[in-house]
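Q: sharing a sequence plus its predicted fold:
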Amino acid sequence: MSENGKKEGNQETPSEKSIKPPLKTGFILLIAFYVIYGITYWDRLLSHSGDNHYVYQADAFLHGQLHLTKPPPHGNDWVRFNNKWYVSFPPLPAILMMPGVKIWGYNFNDRLFTFAFSAIPILFLFLTLEYLRGQGRISTTRRENIGLCILFGAGTVYYFVAVQGTVWFTAQVLGATFASAYMFYSLDARRPFIAGVCLGLGFLCRTPLLFSFPLFLYELLKNEKNLNGIKDWVGSFFKWKNLKKILLFAIFPAVVLIFAMVINYLRFQDPFEFGHRHLNVLWTSKFSKWGLFNYHFLSKNLACIFTLLPWLSRIPPYITISNHGLALWFTTPVLLYLLWPKKTGGLHRALWITVLFTAVWSLFYQNTGWVQFGYRFAVDYLLFLVMLIAVGGRKLTKVFWTLVVFGIGVNLFGAVTFGRAPQFYSKDQTQLEFFQPD
């Protein structure tokens, strides 16, 4: 390696050396989770879901139009505007389904499609952790990094999300896929264009992911000297070596943002209206009174994240879960370790800012994620939270791994029962029932 940082001959940089060895382990993890998710999916993989909105949208795209070519099969979460039917969810999953829908039409298996992406975030999370370990930026061992990947894949709400295959969960699985790739390629800002592409594609699956950009900006500027205030940080953006990478990073997200705004305008005559305001649901009066994002919804979302527990009774089935799901700390208790990091620093702060920027939209959103086993909107930033556990530097003791096992048990129950065993879930259809009735 020469003093200016360029490779001499075929010599590899230390960071490149740290990436190549774990690829075999990473692919073993990938295959293992495909097996786990495939077994959990089981018979669901044999046919398309009943909520295959993206298939209908893909068919519309194939016919050169934005509105559906025929009325939807049921009334759940479709948009009717100016006597036409639309899908209001971000369009990338539908775009990716177009070749399959071209061949199989409305029989295209959206569950199998979702399954194909489901294990990819685990691979990128592992590569991210190993990259940081190879640089000495985290103190976890390879075995512990494998354990953290198992935590994400089986010990968080991502598990139940990954094995549904319906429109809401397809968006989240693909969003997590592109978020994990963005996270990996953002490190050291070494692949700015690819990181930007992943961020933009994530946005076209889950809108809040567009706001996870702080991680890249930190990785770009972390080695700058004398950044003592906002003026210094802003000034560093305009250094050509940094500005060039920022432009490479931002170009694709800017293009897809314009693309999304054009689609919104063509459908709803408003570039900022993606359609949820016009959903054909029972609680549209809530939208007209409070809008889609409002402080009014904050307390409900915080209650969902922090307070909801299983309802216990003395009669079968003994356990009932609110349709608003379970508290995040209950489904994944090791997240409590985030409250007591041993080490803090630039990356630690950048990750928390990234989590805040990404999470704030769902905190003020009109929906808690209902109907769900656990707080599913956390999937937008769970990868960053798992990364924070590693960056926090606290020793992963037997207590930690015991809590991981507890989380795996809880989320296995959710992955198996959600959508299959309604007796374990509240029958409320009003969105009003958060806690066990007295």
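A: Sure, I can see it. Residues are numbered from 1 along each chain as shown.

Q: can we go C-alpha only for contacts and neighbour counts from here?
A: Fine.

Q: can you say which helix or strand has R394 in it?
A: Here R394, judged by DSSP states H and E, is contained in no helix and no strand.

Q: the closest residue to it other than its chain neighbours: neighbour count?
A: Distances taken as C-alpha to C-alpha, 6 or more residues apart in numbering put K342 closest to R394, at 5.1 Å, once the chain neighbours are dropped. A count of nearby residues for K342, using other C-alpha atoms under 10 Å, gives 13.

Q: next one: G235
A: G235 has 11 nearby residues by other C-alpha under 10 Å.

Q: and if you look at F169?
A: With other C-alpha under 10 Å as criterion, F169 counts 21.

Q: that older thread, how about the secondary structure of the residue nearest to R394?
A: Put simply, K342 is coil when judged by DSSP: H, G, I helix; E, B strand; the rest coil.

Q: and it, how far is that from W329?
A: Distance, K342 to W329, using C-alpha to C-alpha, to the nearest Å: 20 Å.

Q: closest to the centroid, which residue in this structure?
A: Nearest residue to the geometric centre of the chain (C-alpha atoms, centre = their mean): D380, 3.0 Å.

Q: from the contact counts, what lies against the biggest helix by length in the chain?
A: Counting by DSSP state H, the longest helix found in the chain is helix 240-268. Contacts defined by 3 or more C-alpha pairs under 8 Å, 6 or more residues apart in numbering; DSSP states H and E place helix 240-268 against helix 192-203, helix 214-221, helix 230-237.

Q: mind doing that once more with 7 Å?
A: helix 192-203 (3 or more C-alpha pairs under 7 Å, 6 or more residues apart in numbering; DSSP states H and E).

Q: for comparison:
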Amino acid sequence: MFADAARPEARFNAALAGMLGAIAALLFSHGRLTPYDNYVLLADAMLHGRLWIDPQWPGPQIDAVLADGHRYIVNDPVPALLILPLVALVGTRANETLLACLLCGVATGAAWALLERLGVTSRVAIWLIVFLLAGTDLLWCSMLGDVWFVAQTSAVAFTLLALCELAGARRGLLVAVFFALALGSRFTLVMALPVIAWWVWDGFLARERRPRALNAFALTLVPFFMLWIAYNEARWHVPWDAGHTIFYHQDPFMGSPAGSPFGIGNVPVELWSFFVAWPLWHAQAPYLEPLTSGTALWFTSPALLLALVARTPRLLVLALWCATLLVALPSLLYYANGGAQFGMRHALDFEPFLLALMGLAARDGLAAGWRVLIAWSAAAGVWGCWYWNTFLRPGNL
């Protein structure tokens, strides 16, 4: 039922998929050097022994909050650590978009390896990889490389690596490292922690309880959470990440001077953004215009419906849906739907789990109807990238 991931051919195919994914992102990026290079600024600050970016702060166009007289980057720090060696070499001229494109390659390579381990044939895997790359916001986020978007690409890459390890050797230490890097890119993924831990202990593709693997997983995560607490204490003087709450209080457009950025009252707007919002139609070229505040998944990624067809292994399917819903919850409660974007970029937080479900659903082949939906999704994604490059972010911006 499930493929042997140790075959040289499987490793070659995954490497090839990763290379092609990175090349595609690089081609669409057009050599872009993003002006929203928060992670470059954070890496530069770290190299100078501090966490604030005051000397390099370009102004309010980037998400940097004021706390104790200093400006701090709000976004989760792993992409800054990844680009730190390049910043050490060339300083703040380092290209954050390049990092996003390389992580896009990691994501597509890991996705191919995961699909092969799920027993998906190469022909079907090609369709699903095309969907992941262009039918979701992965390509769009990667070609821009803005702070918010490189974080999304990084989270997808490391979540898929964690799932790939779970579907393979299931070494607790490696699962923990990959999952910690995903958390350090988009902390919303912490919601999947119980499911990930259960998979480490009880099994992913085959049920086999491994207490030692779970112990290794837990012990490896301990220093990560200790560093996370120390990082928050250094910035906000509390053990949790208060950055987004501070940003919400300082946001002059959608925020509030008091309260939490998370609330039940935000759910209707989020549900509209995820499932209803449609693009605008015009009588003149280019005729179709994506909403800059987000376009619903029914238009950009209708092939996600394939995930609903997955039935077996029953326990794995249920667990993947649990992980999907848990990770989606913070986005549904958040006061902002992702800002200026094509599609709904917050869906990338849980789409690795949906990709696994799509793989399980397609192990016996992919019917023509599903191929049409994948083709639609990919075409919509390429069109979104083209629209942004042509009308909203032309040139090296």
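A: That came through fine. From a predicted model like this one, the values you see are computed outputs, not experimental measurements.

Q: quick one: TM-score?
A: Once superposed, chain against chain, the TM-score is 0.90 (TM-score structural alignment, normalised by the length of structure 2); 386 aligned residues with a C-alpha RMSD of 2.3 Å.

Q: who's in contact with N294 of structure 1?
A: F364, Y365 (C-alpha atoms under 7 Å, 6 or more residues apart in numbering).

Q: whoops, I mixed them up, A88 of structure 2
A: Counting by C-alpha under 7 Å, 6+ apart, A88 of structure 2 has no contacts.

Q: switch the cut-off to 8 Å
A: D44, L47 (C-alpha atoms under 8 Å, 6 or more residues apart in numbering).

Q: check which helix or strand covers it.
A: Counting by DSSP H and E, A88 of structure 2 is part of helix 78-90.

Q: what range does the helix or strand that that helix is followed by cover in structure 1?
A: Using DSSP H and E, the helix or strand that follows helix 78-90 of structure 2 towards the C-terminus is helix 96-117. Here helix 96-117 of structure 2 aligns to structure 1 at residues 110-131, judged by TM-score structural alignment.

Q: stretch 340-350 of structure 2 too?
A: Going by TM-score structural alignment: stretch 340-350 of structure 2 matches residues 371-381.

Q: who touches that stretch?
A: Residues contacting stretch 371-381 of structure 1 (C-alpha under 8 Å, 6+ apart): 157-158, 160-161, 172, 175-176, 179, 206, 208-209, 304-305, 321-328, 331, 355, 358-359, 362, 368-369, 414, 418.

Q: what about 7 Å?
A: Under C-alpha under 7 Å, 6+ apart, the answer for stretch 371-381 of structure 1 is 157-158, 172, 176, 209, 304-305, 323-328, 331, 355, 358-359, 362, 369, 414, 418.

Q: can you give me the end-to-end span of that stretch?
A: Span of stretch 371-381 of structure 1 from end to end, C-alpha to C-alpha: 19 Å.

Q: doesn't S185 of structure 2 lie inside a helix?
A: No. Per three-state DSSP, S185 of structure 2 lies outside any helix segment and is coil.

Q: neighbours around the aligned residue in structure 1 for it, how many?
A: Taking TM-score structural alignment, the alignment pairs S185 of structure 2 with C205 from structure 1. A count of neighbours around C205 of structure 1, defined by other C-alpha under 10 Å, yields 26.

Q: contacting residues around C205 of structure 1?
A: Contacts of C205 of structure 1 (C-alpha under 7 Å, 6+ apart): P90, P91, L92, P93, A171, Q172, L174, G175.

Q: repeat that for 6 Å
A: For C205 of structure 1, the contacting residues are P90, L92, A171, G175, by C-alpha atoms under 6 Å, 6 or more residues apart in numbering.

Q: returning to what we had before: so which bits of the helix or strand that the longest helix of structure 1 is followed by are buried?
A: Once helix 240-268 of structure 1 ends, the next helix or strand along the chain (criterion: DSSP H and E) is helix 284-290. Buried positions in helix 284-290 of structure 1, judged by neighbour count with 16 or more other C-alpha atoms under 10 Å: F287.

Q: which residues are contacting helix 284-290 of structure 1?
A: Contacts for helix 284-290 of structure 1 (C-alpha under 6 Å, 6+ apart): none.
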